[in-house]
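Enquirer: here are the coordinates; sequence isn't available:
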């Protein structure tokens, strides 16, 4: 998904704004009467309209089968929103005195319906909808808090799922949407990176909007912490999947690896097009979004990332995990293709169960990375030749000849049928 979204209609009320995208998604930005902030995809809007239709008279419910109801227009007042469906019925959404959302078929008298249609005709003739772009980052809010307890006005069901030197991680439930989110609490005093790097992490995530990159929804801050509200991924780390396969003496089937690498390359191609260098691509920083068979993944942790300026080709700010570092990282001249080397290391690990380079010290790993070819003949005997060819192009010490993400996606390996791939027991 592109970082920008095209809107068909935008309607502003006294306290909130409702936007209808060209793809039919409804978004809400603003406050209800209780001061709760709404933002992001208003996923309940279409289903709520269908439910309202189902509770209307028999004829209406027959006309409004779930797969036929679509929102085509929106009008926003101070506290209520009117939704117009594709077959002309208007629904009202809004907050009552307790801030609870109510929805139902609007009982509009004939003059009101005529007025609605008149306003539509005037708007369409004199104020036609124009195509304009709204950046996702505009809607990632940043709000000050007195203390962490201020988060309780927005989230509930705090479940501690991780701790580290930087702070803590919770799974929370957003009060407005009811959705699960992840709250990453970064201690300003304990963070291993400078405050400026935390701001780069936030800026990078705000600038990116892709199905295979973890989404950021909100940022909160008090005197001691920065709180990042992130997308919740329930499928676990890719690293865990690798270790589980290793315990059973197996590596992942090549077809499965291809599916994972395609998503990674797509994310990197998009990321690099937005001038963002990740610097720390590894299986611990890749999560499965859920446990379904589709196995969609998301790249996470932009804590070491960097945003290049226009015309910038490289950076001297070296960072990362040593066994995934490209040769040029040790020379402190990183570029976008440094991420591609890390992707090659990851692909090698997924296919063989082994890292191409390892060592007991940083100097040992550096010597191997800068001087020695990976052991393709020994480790890749069970891997198809076309896959090994892609590996060689990713783990090429010559940066100029190393594949970019776009070039990797065009490689013949991604045209191989999954039926030709089998699981390999090591």
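Expert: On my side now, so go ahead. As the structure is a computational prediction, the values presented were derived from the model and not from experiment. Numbering: from 1, shown residues only.
Enquirer: From here on, just use CA atoms for contacts and neighbour counts.
Expert: Fine.
Enquirer: Who are the packing partners of the longest helix along the chain?
Expert: Of all the segments assigned as helix in the chain under DSSP state H, the longest by residue count is helix 254-273. With contacts defined as 3 or more CA pairs under 8 Å, 6 or more residues apart in numbering; DSSP states H and E, helix 254-273 has these neighbours: strand 297-299, helix 336-352, helix 405-409.
Enquirer: dropping in the other structure now:
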């Protein structure tokens, strides 16, 4: 996209395919439903010095019924990108609603979502990324020759910042989490859990790890972004998209629970979206707080996680629980009794706390808001849970199966919640059963209907069965079996599909042990 003013962007420009007949596979601006100054793919090499970015189209081609012509226009004004809505009632630009005939300036990568259209648009500006000079001699000796850590910041994890890195041998991009040595314990725990679940497709894959006297380095596979960003760009997700992604999240947590591992910090920020599309793949990340639980109680009396997605019984392990309970009750005796009741008792199954966090994550994916108010900290969060009359489903219509799953995941009592196996087997997440194939009736089969010209079929004659001799006792010698005289018998034709029974003479102990020498001298079938 070359540098133009917003006024120049409104001018109709020729199609790139018309300007370059050999590039007929390049879609025109009308096919993209967007008016661009010029297609980046059709620029000559000498013109690319003024290019500031390009447009990526994600998804199958579709259109909005009540809009004609380009939906929006894109132009560049200096270092900013101007997006103007020209035909739609509303559209989302990086999560912000842009009404018709209004503009929005964006910086960096911009995601455009058109309501009622399957296409997603991504504006990629050209950016200058520099390689960081790592002042760590131990790292340079171990992994400095394999990876280049860049200045592009992808995000921040539980104990460090995440940067873009490039494998020098394969030129593949990955992510590296760089932390301080004071978080060595969390780093070791995350590496151990990632190695334990390595190979499962619902977890971020660890590539390399190193620790020095200065910092820790964890190289992982790179994703598009987290669930927080995905929901912010697209808004509340449809049920089919939420179902598609939540089933993958449950499969990853099931893999952990079956190995007596708990995550303890499940939230949208720790769910990574692999690609930006309508039905993406997701993985579970940030396992720095994960730990092992032991049967039969699977209890874990420690306080860890994010308050907005924390189960009620986990709040009881807070070091300042008495102060939090007093602030939440504020002199209300009933609320004080609830906070001192069995719901907030210690010793609960830690896997049930993960299920509560999964329910809060699913609710956020569907409504883009939290199920319980945590803006006032732990006291306000506890008050909203205890005093709540139920989940708030206002704002959209959900199916009964989805509401039932949310109700079972966000049950205040830990023993009433679904396990991960029960959640995967619920009616909302169960795959649709294949429709039974209609079986043709015997009367409708043309091969079984007799023709009027054919003679009537005779019933088949019963097959002669050889008379079975009585078996002698094991102690008596086996009498010689009589040899029947050879007599020509007509060959019996077996009717297709009919099972013919035959009486076979069963071997006795005498017949099995009649030739012990042969059985003894027989060579072994398998060599050990």
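Expert: On my side now, so go ahead. Keep in mind it's a predicted model, so treat the numbers as computed, not measured.
Enquirer: TM-score for these two?
Expert: The pair, once superposed, lands on a TM-score of 0.57 when counted by TM-score structural alignment, normalised by the length of structure 1; 263 aligned residues with a CA RMSD of 2.3 Å.
Enquirer: quick check: the longest helix of structure 1 aligns to which part of structure 2?
Expert: Mapping helix 254-273 of structure 1 onto structure 2 (TM-score structural alignment) gives residues 239-258.
Enquirer: ditto for stretch 63-77 of structure 1
Expert: Residues of structure 2 aligning with stretch 63-77 of structure 1 are absent, taking TM-score structural alignment as the criterion.
Enquirer: Could you check the match of helix 254-273 of structure 1 and say which residues are buried?
Expert: Along stretch 239-258 of structure 2, the positions that meet the burial threshold by neighbour count (16 or more other CA atoms under 10 Å) are 239, 242-257.
Enquirer: Same check on stretch 310-325 of structure 1?
Expert: So for stretch 310-325 of structure 1, counting by 16+ other CA under 10 Å, buried means 314-315, 319-320, 322-325.
Enquirer: now stretch 382-401 of structure 2
Expert: For stretch 382-401 of structure 2, a neighbour-count test (16+ other CA under 10 Å) marks 382-386 as buried.
Enquirer: Quick one: end-to-end length of that stretch, please.
Expert: End-to-end distance of stretch 382-401 of structure 2 (CA to CA, to the nearest Å): 27 Å.
Enquirer: Not counting it itself, show me its contacts.
Expert: Surrounding stretch 382-401 of structure 2, the residues in contact under the criterion CA atoms under 8 Å, 6 or more residues apart in numbering are 239, 312, 328-329, 335, 338, 367, 371-373, 407, 412, 427-428.
Enquirer: And those residues, which is closest to residue 90 of structure 2?
Expert: For residue 90 of structure 2, the closest of the contacts of stretch 382-401 of structure 2 turns out to be residue 367, at 19.0 Å, with distances computed as CA to CA.
Enquirer: ok, whatever residue of structure 1 lines up with that closest one to residue 424 of structure 1 distance?
Expert: Matched across to structure 1, residue 367 of structure 2 falls on residue 352, judged by TM-score structural alignment. From residue 352 of structure 1 over to residue 424 of structure 1 the distance is 9 Å, taken as CA to CA.
Enquirer: before we move on, what about residue 329 of structure 1?
Expert: If you measure residue 329 of structure 1 against residue 424 of structure 1 using CA to CA, the figure is 33 Å.
Enquirer: Between those two, which is the more surrounded one?
Expert: Summary of the neighbour comparison: residue 329 of structure 1 and residue 424, criterion other CA atoms under 10 Å, with residue 329 having more neighbours (21 against 15).
Enquirer: what's the helix or strand for that one?
Expert: Following DSSP states H and E, the helix or strand that holds residue 329 of structure 1 is helix 327-330.
Enquirer: Tell me roughly how far that helix lies from structure 2 on average.
Expert: Between helix 327-330 of structure 1 and the aligned residues of structure 2, the post-superposition mean distance stands at 1.0 Å (mean CA distance after the TM-score superposition for structure 1).
Enquirer: in structure 2, what residues pair with that helix?
Expert: When helix 327-330 of structure 1 is aligned against structure 2 using TM-score structural alignment, it corresponds to residues 312-315.
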